[in-house]
Every structure is written in structure tokens, then in C-alpha cells.
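Trainee: Coordinates only, no sequence provided:
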């Protein structure tokens, strides 16, 4: 039986970087809900993992993080190298901001182990984020807190487990600092 995608790619009939109405490429979709073998195959066939999708300038790895797809994240990671830990989107959000906001504990842990900065500040921005963060810079912890107190607590727990907690505050849904916030002593980073 013929391998249809390979046949199309060999004869230049397959353009994997064409975006659909939502501005997603085939690789974006597979990064979100597919498997690592599917990602590897698309990249071998010529899909561009560095193509950015508007409005946030997300690449396929952003979709993997947002959707909590650890398998496709790991498959894509070699395409971005050491820069993945500090990669930002249009808002100035790192992959850690995205994982914290989406509440993907395994992804948060992996990004921190890779060297993502838990203190990274986003740019002030007014769309594609909770309203409480509009026109404000935020850290990944604040991105989690803007979603819910539970997400913030889980994020802070991961920081504490990894020895990275350093006097974080809990920001309420109204944008005010929680006066009963927990603080932990600073620890050395994983570096």
C-alpha cells in the first residue's frame, strides 16, 4: 500500500505549513492533540516548527504546552533547543506562563527543570488573558492566580517541591495581593 503523505511530499503536493481559518497548521493541531510519532513524522516531511501563528505568534510548541501534551512537547523540544525555556509570545508570556495559566502541573515542573524563569515578567497586554491582567506585567504565578486560587496554590507547591519558592504572593481575582499570602525561604535554583 502506498504511503500517501510521503507520496504527496515527494512530489511537492503537500504543503504542511498552510494555516486554516483559526491560523493553525497541521503541526499546530498535532502538537495540541496528537502524538510524538506524528510530530516527528510531520517534521521529517517538512513541517516548519518555527512558523508563528497570529495573534499571539505561537509556534507548535506553544500549542503542546497550552494543551498539556507532554509527548508532543518532548518531540518538539529538540527543534527549539535551549531557547525554549525563555521563548515568549506576543504578550511576553513564556511557556511557563502558559503552563501555569492552563494548570498543567507536569508541564510546569518540566519547564522549571529546563531552566524556565519563575520570575519572568510579561509585557503589559490587553487581550488573550484574564481581564485582571490587562495592561499589567505578570509572572507565571500571577498568570495562574488570575485563573484561580487553586491553580496558584498548585503552581506555588511545585516551586516549593523543586526548591524554587522565593517569597511569592497570592494575587486575588480582583488583582489585589492576598494579605495572608504564604512566603517560603529562597532556595538555590536547579541551574
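Mentor: Great, that's in hand. Note that the structure is a prediction, hence the values are computed from the model and not measured.

Trainee: When you work out contacts or count neighbours from here on, use the C-alpha atoms and nothing else.
Mentor: Fine.

Trainee: Counting residues, which helix of the chain comes out longest?
Mentor: The helix spanning the most residues in the chain, taking DSSP state H as the definition, is helix 149-161.

Trainee: so what does that helix touch, helix or strand wise?
Mentor: Taking 3 or more CA pairs under 8 Å, 6 or more residues apart in numbering; DSSP states H and E as contact, the helices and strands that helix 149-161 lies on are helix 95-102, helix 105-114, helix 140-147.

Trainee: Okay, one more to line up with it:
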């Protein structure tokens, strides 16, 4: 059985880690950074898809072809998305099942498909670091995520080729990581200062 990776699929940035020697080890991406922008860009001239820092760089020149903050639309009915739509430059439309779709150059993507592109980059970073195929992950979500948003996150993982073993609240993950090596009981306060949410 291969290693199970942990992924923080963030609104602004994402991060992947693995347990090594009883401690979580953050895995750098191909660019050498511990975090990867949760951004997917599409080049209108070449149809090339960019994920991470390269996509973030193209956002200045190609805002309508660059998807960021897609987490805001995960599991969200289109009818409830007007506030979020005003925060992004790309076109958000009603999907087949009443959810949100992103229209990039006439092609429609679900939030799960866009998130899967970011998750795939996280998976590839882990595979390069570990030197083995990765098929299982634990993914964090904001504590306020409802069942539909949690299921959408699991669906994104499946699209990326990952069996999502567990969906865990972001502040819970931080508390667990803090307490891994602690030998005595105590009370701590955990704040998750995210790019899109605060838990």
C-alpha cells in the first residue's frame, strides 16, 4: 500500500504533505515552493493549460481565461452565487444540474474539474518527491462547508485520480498537527487564516 498524502486545497494556495518519521513533511512543487497558487490558466493561442504560479502570472494579461478562487463555487448552487461572481473576472454560468460552471473560451468546466487540475498538480508533486504512484489522499475543507461542498471536494479528488480517504476540517487538521508530539493534555485555540475563509 502506498503513502496517503494530505492536501490543503485552499482558495488562494494549496499545499501537499506526507507523514515521514511520525511528522508531517510539506512537499515542495516542481518550482521549489511549499505552496502552489490554486489557479488554473488557459492560453488562448496554444490552448495550453497552466496550473499554479505560471497560471497566476498569466492572470494579469488573461484574466477571463484564468480561474482562481474556484473553491468559492464548490457545491454552490448557481442561484446562490451572485456575490461570488462579482469577485472573479471569469464567466460563471449555470451548469446542467443547477450548479456553477466556468466558461473559458466557450468550453465549460465544473468547479470540481478545475479543482481536480490543482489536485493533480499536488499529486504530481507528491509522486515526484516520493518516487512512487499516489492514489489516496486526505483533503482539508473549511469547517463551514456543507455536505454538498464536501462531496464536491471528494468528486474533485476522484477526477484527479485520488481516492479521498477522508475530508477533514482545516482547523481540525491544524490542531491534530499541533498535538502530534505532545505528551500532556492542554487547551489550545486554533485559527485558520485562509485566503478565502477564516475558521
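Mentor: Looks like it came in fine. This one's a predicted model, so the numbers in the text were calculated from it and none came from an experiment.

Trainee: Can you give me the TM-score here?
Mentor: TM-score for the superposed chains, counting by TM-score structural alignment, normalised by the length of structure 1: 0.26, backed by 83 aligned residues with a CA RMSD of 5.1 Å.

Trainee: before we move on, back to that, give me the angle between the longest helix of structure 1 and helix 105-114.
Mentor: Comparing the axes of helix 149-161 of structure 1 and helix 105-114 via axes from the mean of the first three to the mean of the last three CA atoms, to 10 degrees yields an angle of 40 degrees.

Trainee: Okay, angle between helix 149-161 of structure 1 and helix 95-102 too, please.
Mentor: What separates the directions of helix 149-161 of structure 1 and helix 95-102 is an angle of 140 degrees, with the same axes, to 10 degrees.

Trainee: Tell me the buried residues in helix 149-161 of structure 1?
Mentor: Of the residues in helix 149-161 of structure 1, those scored as buried under the neighbour-count criterion (16 or more other CA atoms under 10 Å) are 151, 152, 153, 154, 155, 156, 158, 159, 160.

Trainee: Pull the contacting residues for the second one.
Mentor: Residues touching residue 152 of structure 1, when contacts are defined by CA atoms under 8 Å, 6 or more residues apart in numbering, comprise 100, 141, 142, 144, 145, 170.

Trainee: again, only this time at 7 Å
Mentor: By CA atoms under 7 Å, 6 or more residues apart in numbering, the contact set of residue 152 of structure 1 is 141, 144, 145.

Trainee: From what I see, the last one and residue 155 are in contact.
Mentor: Spelled out, it's residue 145 of structure 1. No. Under the contact definition of CA atoms under 7 Å, residue 145 of structure 1 does not touch residue 155, with a separation of 8.9 Å.

Trainee: quick one, helices of structure 2?
Mentor: With DSSP H as the criterion, structure 2 has helices spanning 53-58, 82-85, 111-130, 147-159, 170-179.

Trainee: Make CSV from the helices and strands packed on helix 149-161 of structure 1 and add mean neighbour count and distance to residue 65 of structure 1 to it.
Mentor: Shown next, in CSV, are these (neighbours: other CA atoms under 10 Å; distance: least, CA to CA, whole Å):
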stretch, mean neighbour count, distance to residue 65 of structure 1
helix 95-102, 27, 6
helix 105-114, 19, 7
helix 140-147, 26, 13
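
Trainee: could you dump those helices to JSON lines with distance to residue 62 of structure 1?
Mentor: Rendered in JSON lines, the data for these read as follows (distance: least, CA to CA, whole Å):
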{"stretch": "helix 95-102", "distance to residue 62 of structure 1": "7"}
{"stretch": "helix 105-114", "distance to residue 62 of structure 1": "11"}
{"stretch": "helix 140-147", "distance to residue 62 of structure 1": "15"}
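
Trainee: Go through the ones you listed and name the closest to residue 71 of structure 1.
Mentor: With respect to residue 71 of structure 1, and counting by CA to CA, the nearest of these is helix 105-114 at 10.4 Å.

Trainee: Give me the angle between the closest one and helix 140-147.
Mentor: Going by the same axes, to 10 degrees, helix 105-114 of structure 1 makes 160 degrees with helix 140-147.
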